[in-house]
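S.K.: sequence and predicted model, in that order:
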Amino acid sequence: MSKYSNILFVFFAFAVTFTFGQEKEPTIPEATEFYEPVPPRVIPGKNNAAPSDAIVLFDGKNFDQWVSSVDSTTVKWHLNADGSMSVNDKTGNIQTKKNFGSMQLHIEWKSPAEIQREGQNRANSGVFIQQRYEIQVLDNNDNPTYTNGQVGSVYKQGVPLAMASVPTGEWNTYDIIFHAPEFSRGGNIVEPATVTLLHNGVLVQDHFIIEGTIKYIGWPKYEAHGKAPIMLQDHGDNSRVSYRNIWVRELD
């Protein structure tokens, strides 16, 4: 067999292997229809109420799902008659008793109607996912600040796509989709965390890749961890931020 014949034989063999190694194109519609797995039935809540499979973290009645982040004792924040809670200045952050991984989190917050201070000192708080990844809460209405620290930012990392706050003193909603980071057995980052945030129904973080633990000074970096609490911040400057209607759906 000549060298040209060898080349033709190899080419023919490759073509046959490639053709018969592929799946045949479906010829009936049923071939591309799936009946398993069957998604579970979830009953949606009305007016931002928790869906049927959610864990209600705060419904305005008590702090049963929360503890002080300072010493794990009873929460010292204010429980208000309107079904909200509000920061009690300099009593410290609060956090959930339960640990969470990937999640869908719904939370509503408002700044005081009476405007005090400016910049980062006006109604500053934060939603910390897994105690270390902060979604900034701030009154930015006519109150500019550094953009990776404004309302809706992943603090010191992700600038929001829009500023979607309602007027000062009215209730904002955050709907957060968070996918937890994955680490190797040796503690190295394998898959970084991501977050999607809708602020009052407006997309302001679009599958943002979190660069590591939030740092006020310095660059973020990852430290291996597992599931951890959701934490709400007492910024310590009489921010008087209020929260209500907090629920979560676990995604892992």
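M.R.: That came in fine, so what should we check first?
S.K.: only C-alpha atoms from now on, for both contacts and neighbour counts.
M.R.: Noted.
S.K.: any chance you could map the helices in this protein?
M.R.: Here the chain has its helices, by DSSP state H, at 3-21.
S.K.: how about the contacts made by N141?
M.R.: Counting by CA atoms under 8 Å, 6 or more residues apart in numbering, N141 touches S165, P167, T168.
S.K.: gap between the closest residue to G60 other than its chain neighbours and N172?
M.R.: Using CA to CA, 6 or more residues apart in numbering and skipping the chain neighbours, the partner closest in space to G60 is G83 (3.9 Å). Going from G83 to N172 by CA to CA, to the nearest Å gives 15 Å.
S.K.: the more surrounded of these two?
M.R.: Higher neighbour count among G83 and N172: N172, with 20 against 14, using other CA atoms under 10 Å.
S.K.: thinking again about what came up before, for the residue nearest to G60, list the residues it contacts.
M.R.: For G83, the residues meeting the contact criterion (CA under 8 Å, 6+ apart) are D59, G60, K61, R244.
S.K.: may I ask which two of those are separated the most?
M.R.: Largest separation among those by CA to CA: K61 and R244, giving 10.2 Å.
S.K.: compare neighbour counts for these two and give me the winner.
M.R.: R244 (22 against 13).
S.K.: who touches that one in this structure?
M.R.: R244 touches F58, D59, G60, G83, S84, M85, I107, E108, W109, counting by CA under 8 Å, 6+ apart.
S.K.: ok, now how distant is the nearest residue to the first one once chain neighbours are set aside from K46?
M.R.: Meaning F58. Computed as CA to CA, 6+ apart, the closest residue to F58 that is not its neighbour in sequence is I246, at 5.0 Å. In this view, I246 and K46 are 14 Å apart by CA to CA.
S.K.: format the contacts of G83 as JSON lines; extra columns: distance to K3.
M.R.: Compiled in JSON lines, the contacts of G83 are given as follows (distance: CA to CA, whole Å):
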{"residue": "D59", "distance to K3": "80"}
{"residue": "G60", "distance to K3": "83"}
{"residue": "K61", "distance to K3": "85"}
{"residue": "R244", "distance to K3": "79"}
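S.K.: S69: which of those is nearest?
M.R.: R244 (18.7 Å).
S.K.: take a look at this one as well, against the first:
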Amino acid sequence: MNKAKLVLTALLAGGFYMAEAQQTAKPEDTEIYTPVPPKVTPGKLEYKGAPSDAIVLFDGKNLDAWKSVDTDGPALWTVGDGIITVKKGTGNIETKQKFNNYQLHIEWRVPANITGTGQARGNSGVFLASIGKGDAGYELQVLDNYDNKTYTNGMAGSIYKQFVPLANPSLKPGEWQAYDVIWTAPVFNEDGTVKSPARVTVLFNGVLVENNVSLLGPTQYIGKPSYSVKHGASPIKLQAHGDKSEPVSYRNIWVREVGN
């Protein structure tokens, strides 16, 4: 067998091995359970308005700043009493406007009478950059973790399946909680390779849970994250997790562009 045939055989074997590995991978392969972040009791959350230079994404009145991810048409979640609530069967929603680097404030609440366990308990997510249909993007997890055990890189305050939160300042179901996020978008070279990765800092109910972490790539439910899609400015997306979870509500959403 000549050298060219040897190389071709090796490449084919490698490709077959990778395809086989992807087929046998399971969600559990990337779940982390220990150590468990320490429980922290946060200070009282006070409802505050947006800064003067902020772009208000939800003012309690309508979803004009949002659209359906699936259809590109109007966002169909429920609006009432100054809040947005996930409406099952309508899919994810995302902002019409795209962003690079920003400061984001968003408040969320799981129902007081919530049921279920683990990931099926108030499951939603804030995708800090939406880069396609469905759940494509970089997810900051939303979940009830006041007294609800799950894998630690899938709990509230985690960068889903990547970074475990430094603490667990979750409040009881039915209480409003807040994320304050500093997002630095990834930068790509012309050939699609990563020039600088995405970075994120997250305060959860005023407690630092992600400290300027460098992301390994967009969120992956199965397998390890990697930067396989070159992209620029992106929408912010909110997740409707489907029938697996109780409806989550959001309010007081604003963003400030930083250094774009």
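M.R.: That came through, no problem. It should be emphasised that the depicted structure is a prediction, and the values quoted were computed from it without experimental measurement.
S.K.: compare I246 and K46 of the first structure (neighbour count), which wins?
M.R.: I246 (23 against 8).
S.K.: now do the contacts for the alignment partner in the second structure of that one.
M.R.: Using TM-score structural alignment, the partner of I246 of the first structure in the second structure is I253. With contact set as CA under 8 Å, 6+ apart, I253 of the second structure has these partners: V56, L57, F58, D59, L104, H105, I106, E107.
S.K.: again, but for G49 of the second structure
M.R.: N252.
S.K.: from G60 of the second structure, how far out is it?
M.R.: As for G49 of the second structure, its distance to G60 of the second structure is 11 Å (criterion: CA to CA).
S.K.: what do those two both touch?
M.R.: Common neighbours of G49 of the second structure and G60 (criterion: CA under 8 Å, 6+ apart): N252.
S.K.: please name the nearest non-neighbouring residue to the residue nearest in space to the middle of the second structure.
M.R.: Geometric centre of the second structure, nearest residue: E139, 1.7 Å, by CA atoms, centre = their mean. In space, and not counting its chain neighbours, E139 of the second structure is closest to F127: 4.3 Å by CA to CA, 6+ apart.
S.K.: quick check, the one you found in contact with S158.
M.R.: No - counting by CA atoms under 8 Å, F127 of the second structure does not reach S158; the two are 11.9 Å apart.
S.K.: which neighbours do those two have in common?
M.R.: L140.
S.K.: can you pull the contacts of the residue mapped onto Q220 of the second structure from the first structure?
M.R.: Aligned counterpart of Q220 of the second structure in the first structure: K215 (TM-score structural alignment). K215 of the first structure sits next to K156 when contact means CA under 8 Å, 6+ apart.
S.K.: redo that, cut-off 7 Å
M.R.: Listed by CA atoms under 7 Å, 6 or more residues apart in numbering, K215 of the first structure has no contact partners.
S.K.: where does A13 of the second structure land in three-state SS?
M.R.: At A13 of the second structure the chain is in helix, as set by DSSP: H, G, I helix; E, B strand; the rest coil.
S.K.: can you report how many residues lie near it?
M.R.: A count of neighbours around A13 of the second structure, defined by other CA under 10 Å, yields 12.
S.K.: swap in N212 of the second structure?
M.R.: Residues lying near N212 of the second structure (other CA under 10 Å) number 14.
S.K.: for V181 of the second structure, give me its contacts.
M.R.: V181 of the second structure is in contact with Q103, L104, H105, V200, T201, V202, L203, counting by CA under 7 Å, 6+ apart.
S.K.: just how off-centre is stretch 73-83 of the second structure within its chain?
M.R.: From the chain centre to the centre of stretch 73-83 of the second structure is a distance of 20 Å (CA atoms, centre = their mean, to the nearest Å).
S.K.: next, the distance between the ends of it.
M.R.: 20 Å.
S.K.: nearest to E250 of the first structure, of the contacts of R244 of the first structure?
M.R.: Set against E250 of the first structure, the nearest of those by CA to CA is I107 (14.6 Å).
S.K.: nearest spatial neighbour of E182 of the first structure, skipping sequence neighbours?
M.R.: Nearest residue to E182 of the first structure in three dimensions, chain neighbours excluded: E191, at 4.9 Å (CA to CA, 6+ apart).
S.K.: for I115 of the first structure, that is, sorry about that
M.R.: R122 (7.5 Å).
S.K.: so who does that neighbour touch?
M.R.: So R122 of the first structure contacts Q116, L138, D139, S239 (CA under 7 Å, 6+ apart).
S.K.: just the buried ones from these?
M.R.: Neighbour-count burial (16 or more other CA atoms under 10 Å) applied to those gives L138, D139, S239.
S.K.: was I right to think the last one contacts Q120?
M.R.: No - with contact defined as CA atoms under 7 Å, S239 of the first structure and Q120 do not form a contacting pair (10.0 Å).
S.K.: tell me, how many neighbours does S52 of the second structure end up with?
M.R.: For S52 of the second structure, the neighbour count with other CA under 10 Å is 8.
S.K.: kindly apply the preceding question to W219 of the first structure instead.
M.R.: 12.
S.K.: from K156 of the first structure, how far off is it?
M.R.: Distance check for W219 of the first structure against K156 of the first structure: by CA to CA, it reads 9 Å.
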